[in-house]
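Visitor: output the structure for:
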Amino acid sequence: MDALTRIGLVELAFGAVLGWAVAATMITPKLVERAGVRKPRRILQAHLDYVIMGIILIAVGLAVPGLPTWLAVAIVIGTWVNPTLFLPLAFSPRAATRPWFQVLSIVSFTLTSGGLVGAAVVGLLR
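Guide: Next comes the predicted model:
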């Protein structure tokens, strides 16, 4: 099994497990609030995005096995960082205004979109 597919399975599983945190935001909102979560909806967004990004990694790994390492690394970093960016927003909605967050977002989106375009090109040229 291709490394991209394996990493995608791990991300998919992580997203599934994060579903428990989503359930906690609905079942025990006071406990979640005491843990410092100010925007529980961001936990749901992260959960869904981890699942989606995991499926994307699995699909790319199966559709374009043996992708050049540099391209696979770009896609993996982007597809893990993108959903992770929702987590600081759950605790501090103002995180989105911070330069570190903005730079990380741009880098992550660039790695994801550029990497996926690159994977499409590699797949079409094979």
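Visitor: alpha carbons only for contacts and neighbour counts from here, please
Guide: Will do.
Visitor: where along the protein do the helices fall?
Guide: With helices called from DSSP state H, the chain shows them at 3-27, 29-34, 41-63, 69-84, 86-91, 99-125.
Visitor: from Ala120, how far off is the closest residue to Ile7 other than its chain neighbours?
Guide: Excluding the flanking residues, the one nearest Ile7 by C-alpha to C-alpha, 6 or more residues apart in numbering is Leu57, at 7.2 Å. Computed as C-alpha to C-alpha, to the nearest Å, the Leu57 to Ala120 distance reads 13 Å.
Visitor: so those two - more neighbours on which side?
Guide: Leu57 (27 against 14; other C-alpha atoms under 10 Å).
Visitor: quick one more, to check against the first:
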Amino acid sequence: MIDLVRVGLIELAAGTLLGWAVAADHAMPALVARCGIKSPRRILQAHLDYIIMGIILIAVGLAVPGLPQWARIVLIIGTVVNPALFFPLAFRESAAMSMPYRLISVASFAAMTIGVLAAAITY
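Guide: Now for the predicted structure:
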């Protein structure tokens, strides 16, 4: 069985580590620009979103230990992909206009919605 709390803690750790990239942008913006990041604010958004998504998984994992496996998988997909969608935008804002980006965004938000609704119903 997939442990939502464990995955949530991994996402929380990833979000925390991204905080270093945010700090680097404040301390050494030229270095961040040399890495090809054109919109550092998107890294900040990913940092915050991974922390939020990690907390959501931890909360759901503790509150609804009987959540069906399919709902756990769908919820994890949503919480991993949603914050990851900020990375392409950090390098190229126009990525948001591409059809693959839009389709992945819709699928990811649908996964979050279905997963959270399943948790609410199961609880």
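Visitor: TM-score them against each other, please.
Guide: With the length set by TM-score structural alignment, normalised by the length of structure 2, the two chains reach a TM-score of 0.97; 122 aligned residues with a C-alpha RMSD of 0.8 Å.
Visitor: centre-most residue in structure 1?
Guide: The centre of structure 1 sits closest to Pro83, judged by C-alpha atoms, centre = their mean, with a distance of 3.3 Å.
Visitor: right, and that one touches Ala46 too?
Guide: Yes. Between Pro83 of structure 1 and Ala46 there is a contact under C-alpha atoms under 8 Å: 4.9 Å.
Visitor: how many neighbouring residues does the equivalent of Cys35 of structure 2 over in structure 1 have?
Guide: In structure 1, the residue paired with Cys35 of structure 2 is Ala35, using TM-score structural alignment. Using other C-alpha under 10 Å, the number of residues around Ala35 of structure 1 comes to 10.
Visitor: so what's Arg41 of structure 1 closest to, chain neighbours aside?
Guide: Arg41 of structure 1 sits nearest to Ala90 (C-alpha to C-alpha, 6+ apart), 7.4 Å away.
Visitor: check contacts around that neighbour.
Guide: Ala90 of structure 1 makes contact with 37-43 under the criterion C-alpha atoms under 8 Å, 6 or more residues apart in numbering.
Visitor: now, of those residues, which are buried?
Guide: The neighbour count (16 or more other C-alpha atoms under 10 Å) marks 37, 39-43 as buried among the contacts of Ala90 of structure 1.
Visitor: put together CSV for the residues you listed, with distance to Glu11 of structure 1 on each row.
Guide: Below are these laid out as CSV (distance: C-alpha to C-alpha, whole Å):
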residue, distance to Glu11 of structure 1
Val37, 22
Lys39, 23
Pro40, 21
Arg41, 20
Arg42, 17
Ile43, 15
